[in-house]
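> Quick one, structure for this:
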Amino acid sequence: MLATVAIPDDIVELILLRLDSLVSLVHAATTCKQWRRVVADAVFRRRYRSLHGPPMAAGTYHNGERFERPHFVPSPSATIDGRHFSLDFLPDDTYCIWTVRDCRGSLLLLDRLQLQPGNGGGYSNLVICEPLARRYEIIPPLSTFANCVQLGAFILVDGDDNAEEGCDGMSNFRVLCVVHGHYKTRAGMFTSGSSYWREETFYSLWASIVGLTARSIYLYMNEGRVISMDLRTSEFSNFLLPSIIEGWDEDDRIRHRMTITAGRDNKERIVVVHFGCKVKVYARLDGGSCGAEWALEKTIEISEAMGGVHRHNRDWDLIQTASLSLHRAGSVLIQQEQGGSSRAKCFRLDVETREMELLPDHHDMKVEVPLSPTLRACIDHDDGDGDALCILVSSLYI
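Just a heads-up that it's a prediction; the model follows:
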């Protein structure tokens, strides 16, 4: 009998990189332990993603009516059974209002407002879940004070802004939440496996989120003060908005007129909608750290960026990014009211190329086909269960 000669891992990797179907790749991973090990390797996944693009979106979650759970709508290009993404495994929702707050990779973050019949009160919890694995975790509230307003809640990932590489399912996640009430703003970080928030408190009459990038979140604290939080180190810093900025004032609409983003060079940009028809971009000068060291970088006429498409005589507003999955370096989200019963159209404006892209409803949250968690599960089950898991997940898409 001829001896079996093992194919070196680097040759197997070159072969598997040529597969252009996610389903084929999952099937290949069920062939043997060696192939599973190659496909599940982080370096391989980065190379595969760079060659074939991001994972396919399985579909989107839409928030329902008052007491309805969010429902899943499969993507037309994804041949999957939407029932596998149902949220019927979550806790009893009697007198509950569920709202999707964020989606990252295969994880979904929801706000669960439990109403108390009779007195009109209630309390809120964040719930993070992985629909395909039918697992969830209830996160304790960041603040137990009444009348606190949740400014935002986000799923964070480790490493670069790459959802597939940083998100390891329910075993490894971080949640950022910002609330304001009683003249206090609390920013807290919750980590999987923990039972408490690491939080920081700031005193301010009011606060608003005015920017979210892959590295930082920005909070406007009134009187021109902006506090930024490094999402990787949880360290805080602050600066004053430069006096040269035009087109905004101290009122409750500042979040619709100004946002802070990061360019492709990872440097901060302050973007302001001026008179509802043009965008001004301010960049921090090299070595600058205070408000006086910013300069106007460019002015963009929105009508010119539109190229004559969807022109209306209505003002434009900025939209604060509600999820890191929506963030793109060098870009901001803007919308223009349509009037009547029509919903506002959302666009992504690239402030570097001056190009605009019409987006689907930015309130809908896309969930990705969870390739990497599945393959990691396969490796963890060398007794044969891993093959069964891979085959089961593959069957969802074919």
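
> can we go C-alpha only for contacts and neighbour counts from here?
Noted.

> Where do the helices of this protein begin and end?
Under the criterion DSSP state H, the chain carries helices at the ranges 9-17, 22-29, 33-40, 42-52, 163-166, 254-257, 302-306, 371-379, 385-394.

> Second chain to compare with the first, below:
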Amino acid sequence: MASPELPGAKRNNVLVPPSPLLRLNDDLLADIFLRLPTLADVGRAATTCASFRRVVADSTFLRRLRSVHPAPLLGLLLFSSVHPAEPPHPSAPYARALQRAADLSFSFVPCAGRWIPIDARDGRVLLESETMGGDFAVCDPVSRRYLFLPRIPGHPAAQRCRRLEPFLVPASNEEPETSLRVVCVAERKPGQLVAFVFSSDTGRWGSLTVDVSVPPSCKFSWSSYGFGSCYWKVTGSNKLLGLDTRSMVFSSFDIPSGYGQQDSVVVEAAEGRFRMFTLHNSMISAASYLVHAVRVIREEGNNLWQVKRRVRLPSQYIFSFADATDKHLLLRGIPWNLHLEPSTPGADIGYFSVEFESMQVEKICGIRNLLYAKLYTGFPPSLSLPSI
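Presented below is the predicted three-dimensional model:
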């Protein structure tokens, strides 16, 4: 007589299906991680287990992540280094990670101490020799890689031009993440501009010359960059000059009367729209406001600027523009007492970011001296790829 079957025998013979987590392959995990709302969520997921970390660290995933999340603001590019964002700015945790992992004084670039940072874009920094003799380099402080650029052809002639500041152009979605371009625009003679363009794909400089209808004695403001185009306000006029870095075509258009004399900046928004931001500082009420307007093109072709929002800024400062990208403004705030009494001790210059869509004003840091500053954006070291 057969012995009775033990109650647990059938359970022991049945194959236990793997858990749902084990059935997920890397591609599905990557799709899930790309749907997380913030980069911080992606970073937290990577610390959960080795499998998640492997997916997040994969170069293919990181390239896809860049197309979903814009590079966050990490700090300021100053005269000799990068100053990380300080608490309570929302990017302060990313900035601390950057400070631990990167060389923010660029000492890894040969001939350290003779380079001046002049622009930053998506984790790269454009350096120029302190002699301003036309020697350029591009570096990545996280991967500690760098690229020396050849001199601009016919450089002695270019040096005699009245130069606008050089700037970096990020790679497009169709280009490898290590592709880069550097643009240097100069006024060859009154009313004629020349753009020198370096491409890492060819390793050479090209040039484009264009005649522009601007007064011979005019000056150009610092540049603002967004969505592939760079813009300069022609001071003393109501005209804006633009350079589309994708097609390398110059264009110009008028801004409302009087804005050429005000502290204002124009940036391109998505789908060819334009935003204009204007600062109003009242010496009487000791109050400052930021006004946001957008350009609307009517059916008859006329331009109309519509005010979208007016935001009051922190009351203890008098503000000016320092930089603008396709997502943020950088405002420089000088304390009112320091503005009135320059010898006032212990007063810091405040630097503030303004996010375009929300118009949220966040203090990045305070610096004792009035310094040249530009926004520094990039991905946290754990989510970044070598950009050079």
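
> Got a TM-score for the pair?
Comparing the chains after superposition, counting by TM-score structural alignment, normalised by the length of structure 2, produces a TM-score of 0.64; 325 aligned residues with a C-alpha RMSD of 4.5 Å.

> circling back to that earlier point, any chance of the helices of structure 1 in JSON lines, plus mean neighbour count and distance to Gly211 of structure 1?
Conversion of the helices of structure 1 to JSON lines gives the following (neighbours: other C-alpha atoms under 10 Å; distance: least, C-alpha to C-alpha, whole Å):
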{"stretch": "helix 9-17", "mean neighbour count": "14", "distance to Gly211 of structure 1": "37"}
{"stretch": "helix 22-29", "mean neighbour count": "18", "distance to Gly211 of structure 1": "34"}
{"stretch": "helix 33-40", "mean neighbour count": "19", "distance to Gly211 of structure 1": "34"}
{"stretch": "helix 42-52", "mean neighbour count": "15", "distance to Gly211 of structure 1": "27"}
{"stretch": "helix 163-166", "mean neighbour count": "20", "distance to Gly211 of structure 1": "19"}
{"stretch": "helix 254-257", "mean neighbour count": "20", "distance to Gly211 of structure 1": "9"}
{"stretch": "helix 302-306", "mean neighbour count": "17", "distance to Gly211 of structure 1": "20"}
{"stretch": "helix 371-379", "mean neighbour count": "21", "distance to Gly211 of structure 1": "29"}
{"stretch": "helix 385-394", "mean neighbour count": "18", "distance to Gly211 of structure 1": "37"}
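
> So which of the ones you listed is nearest Leu358 of structure 1?
Ranking the helices of structure 1 by distance to Leu358 of structure 1, with C-alpha to C-alpha as the measure, places helix 302-306 first at 9.9 Å.

> Check which helices and strands the closest one is in contact with.
Helices and strands touching helix 302-306 of structure 1, as assessed by 3 or more C-alpha pairs under 8 Å, 6 or more residues apart in numbering; DSSP states H and E, comprise strand 355-359.

> Not counting the strand it packs on itself, show me its contacts.
Outside of strand 355-359 of structure 1, the residues within contact range by C-alpha atoms under 8 Å, 6 or more residues apart in numbering are Ala305, Met306, Lys345, Cys346, Phe347, Arg348, Leu349, Asp350.

> Just flag the most distant two among the residues you listed.
The most widely separated members of the contacts of strand 355-359 of structure 1, counting by C-alpha to C-alpha, are Lys345 and Asp350 (16.2 Å).

> Leu318 of structure 1 contacts Arg255, doesn't it?
Yes. A contact is recorded between Leu318 of structure 1 and Arg255 when judged using C-alpha atoms under 8 Å, the distance being 7.3 Å.

> Let me have the contacts of strand 355-359 of structure 1 in JSON lines, adding distance to Cys167 of structure 1 as columns.
What follows is the contacts of strand 355-359 of structure 1, written out as JSON lines (distance: C-alpha to C-alpha, whole Å):
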{"residue": "Ala305", "distance to Cys167 of structure 1": "35"}
{"residue": "Met306", "distance to Cys167 of structure 1": "35"}
{"residue": "Lys345", "distance to Cys167 of structure 1": "30"}
{"residue": "Cys346", "distance to Cys167 of structure 1": "27"}
{"residue": "Phe347", "distance to Cys167 of structure 1": "27"}
{"residue": "Arg348", "distance to Cys167 of structure 1": "25"}
{"residue": "Leu349", "distance to Cys167 of structure 1": "27"}
{"residue": "Asp350", "distance to Cys167 of structure 1": "27"}
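
> List only buried entries from those.
Among the contacts of strand 355-359 of structure 1, those that count as buried by neighbour count (16 or more other C-alpha atoms under 10 Å) are Ala305, Met306, Lys345, Cys346, Phe347, Arg348, Leu349, Asp350.

> Grab the nearest non-local neighbour of the second one.
Excluding the flanking residues, the one nearest Met306 of structure 1 by C-alpha to C-alpha, 6 or more residues apart in numbering is Met356, at 6.3 Å.

> One more: the fifth one?
Setting aside the residues directly before and after it, Phe347 of structure 1 is nearest to Leu358 in space (C-alpha to C-alpha, 6+ apart), at 4.5 Å.

> Any idea how many residues pack against that neighbour?
Leu358 of structure 1 has 15 neighbouring residues, counting by other C-alpha atoms under 10 Å.

> any idea what it aligns with in structure 2?
For Leu358 of structure 1, the aligned position in structure 2 is occupied by Lys363, per TM-score structural alignment.

> check contacts around the equivalent of Leu208 of structure 2 over in structure 1.
Aligning on TM-score structural alignment places Leu208 of structure 2 opposite Glu199 in structure 1. In this structure, Glu199 of structure 1 makes contact with Arg186, Ala187, Gly188, Met189, judged by C-alpha under 8 Å, 6+ apart.

> Find the nearest non-adjacent residue to the equivalent of Tyr218 of structure 1 over in structure 2, please.
Residue correspondence to structure 2 (TM-score structural alignment): Tyr218 of structure 1 is matched to Tyr231. Taking C-alpha to C-alpha, 6+ apart, and ignoring the residues beside it in sequence, Tyr231 of structure 2 has Gly242 as its nearest neighbour in space, at 4.4 Å.
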